[in-house]
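Enquirer: Model the following, please.
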Amino acid sequence: MTTLVLASASPRRRELLAQIGVDCQVSPADIDETPQAGESPQDYVCRMAREKAAAVAAAQAADVAVLAADTTVVIDDDVLGKPGDRFDALAMLARLSGRTHQVMSAVCLCRGQRREEIVVTTEVTFASLDRELCEAYLATDEPWDKAGAYGIQGLGAVLVDAINGSYSNVVGLPLAETWRLLRDFGIASGLGGGDE
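Expert: Below is the predicted model:
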């Protein structure tokens, strides 16, 4: 049976994999996540996923598979990462208010010399947010470790009017596409995970 290592500290990604029956070990990648000048949002998330996978794979045996992902919020072709402070988070929520943005995830799976990656984009439309609601949301612990300063799977669901595309992608890992990637590597089979 192939060992799968998730190159992420995100409990949400591990929970999503468990939801589809895929067991994994966790080994977070420690990389510089600063966007490069002139880098498109898609190039950025792909580079982040590749670099996370490579960093963790370097410490693993050749037969170990490493799964890495990066998710970002994109509006007006700008990448919104995790908020640095309260003012940063308020500015992000104000910018997203009443508008449609994209949540883009890149997923990279590698084992030995083989590497495959996918990119999935979901459109998310926010309700119009007033200052009181934004302040109340920022008073919770939820926004601070999430791109765009919100989490759709928690209290942040009240900020969202509609989504078009993969819900699990907005949470942090597009499940259907990730499962197909794992299946192609022989890591997931049937419905769920594990080798036959």
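
Enquirer: For the rest of this, base every contact and every neighbour count on C-alpha atoms.
Expert: OK.

Enquirer: And whichever strand or helix holds Leu93, what's buried?
Expert: Assigned by DSSP states H and E, Leu93 belongs to helix 86-96. By 16 or more other Cα atoms under 10 Å, the buried positions in helix 86-96 come out as 89-90, 92-96.

Enquirer: Could you do stretch 136-152 as well?
Expert: Quick answer for stretch 136-152 (16+ other Cα under 10 Å): 137-138, 142-144, 146-152.

Enquirer: and it, how far out from the chain's middle?
Expert: Relative to its chain's centre, stretch 136-152 lies at 15 Å (Cα atoms, centre = their mean, to the nearest Å).

Enquirer: Ends of that stretch, what's the gap?
Expert: Using Cα to Cα, to the nearest Å, one end of stretch 136-152 lies 16 Å from the other.

Enquirer: Proceed likewise with the subsequent sequence, for comparison:
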Amino acid sequence: MSNSPKQRLILASSSPRRQELIQSLGLPYIIRVSDADETVEEKISPAELVEVLSVRKASTVLEMLEASEKEGIIIGSDTVVVYQDEVLGKPVDEQDSFRMLKALQGSTHQVYSGVACVDAATGKQVVSHRVTHVKMKSMSDAQILRYIATGEPKDKAGSYAIQGIGATIVESIEGDYFTVVGLPLSLLSDLLVNFEIQVL
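Expert: Model (predicted):
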């Protein structure tokens, strides 16, 4: 299959993890960081939230592109951690990290990841999401503090990264691992079919 401009992916994310994942698909891609406003005033479900923000990130990048660049599929993605109906975003400080990790330890929470694909040329868009259940180990306060001291929780939804040393505090998952990392590749490959892009 030839790599026409139509098949180029435009990842609307500064996340190194998402960049690694998009690279693994073996399709040509470029990075365009989205500076989309991630505040949502109205009360919506976690599923709606990640879909709204994924579309917003992709649409923001679409507006940023020069006319000559408008070829390819823009991919926006957003991830939130949900525990007992509370959406846990990125921690504001180490105290906030401790609060989240203390709440999550020894119990099961949900991770929602949305994916939006927008055709840069036509504006056609598709969006969906996946949810994965994650069970955390029980941890002592000292263990939580040592994990925070690694710096890993700082910019992560729910204050942990399953693909880093945070893997050691996860007991089990039910669902798609890559949903927890932040870009469900199986879902993305399904969405790309709408734009006649076959990963395999």
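
Enquirer: which part of the second structure lines up with the helix holding Leu93 of the first structure?
Expert: Mapped onto the second structure using TM-score structural alignment, helix 86-96 of the first structure spans residues 94-104.

Enquirer: ok, and what's touching the matching stretch?
Expert: Contacts to stretch 94-104 of the second structure, defined as Cα atoms under 8 Å, 6 or more residues apart in numbering, come from residues 83, 88, 91, 136, 139, 141, 144-145, 148, 153-154, 158-160.

Enquirer: same thing with stretch 112-130 of the first structure?
Expert: Stretch 112-130 of the first structure has contacts (Cα under 8 Å, 6+ apart) with 42, 46, 62-65, 93-94, 96-110, 159-167, 169-170, 174, 177, 181.

Enquirer: and the longest helix for the first structure?
Expert: The longest helix of the first structure (DSSP state H) is helix 41-57.

Enquirer: residue range for that one in the second structure?
Expert: With TM-score structural alignment as the criterion, helix 41-57 of the first structure aligns to 46-62.

Enquirer: Tell me roughly how far that stretch lies from the first structure on average.
Expert: In the superposition with the first structure, the average deviation recorded for stretch 46-62 of the second structure is 0.9 Å (mean Cα distance after the TM-score superposition for the first structure).

Enquirer: which among the contacts of stretch 112-130 of the first structure end up buried?
Expert: Neighbour-count burial (16+ other Cα under 10 Å) applied to those gives 42, 46, 64-65, 93-94, 96-98, 100-110, 159-160, 163, 165-167, 169-170, 174, 177, 181.

Enquirer: so what corresponds to Leu181 of the first structure in the second structure?
Expert: Taking TM-score structural alignment, Leu181 of the first structure has Leu191 as its aligned residue in the second structure.

Enquirer: on that earlier part again, closest to Arg18 of the second structure among the contacts of stretch 94-104 of the second structure?
Expert: Tyr160 (15.5 Å; Cα to Cα).

Enquirer: excluding its backbone neighbours, what's nearest the closest one?
Expert: Pro153 (4.7 Å; Cα to Cα, 6 or more residues apart in numbering).

Enquirer: so who does Ile74 of the second structure touch?
Expert: Counting by Cα under 8 Å, 6+ apart, the residues that Ile74 of the second structure touches are 9-12, 58, 61-62, 116-120.

Enquirer: change it to 7 Å
Expert: By Cα atoms under 7 Å, 6 or more residues apart in numbering, the residues touching Ile74 of the second structure are 9-12, 58, 117-120.

Enquirer: got it, and Leu183 of the second structure?
Expert: With contacts defined as Cα under 7 Å, 6+ apart, Leu183 of the second structure is in contact with 18, 77, 113.

Enquirer: again, but for Gly175 of the second structure
Expert: 132-133.

Enquirer: now Cys134 of the first structure
Expert: Contact analysis of Cys134 of the first structure by Cα under 7 Å, 6+ apart lists 90, 93.
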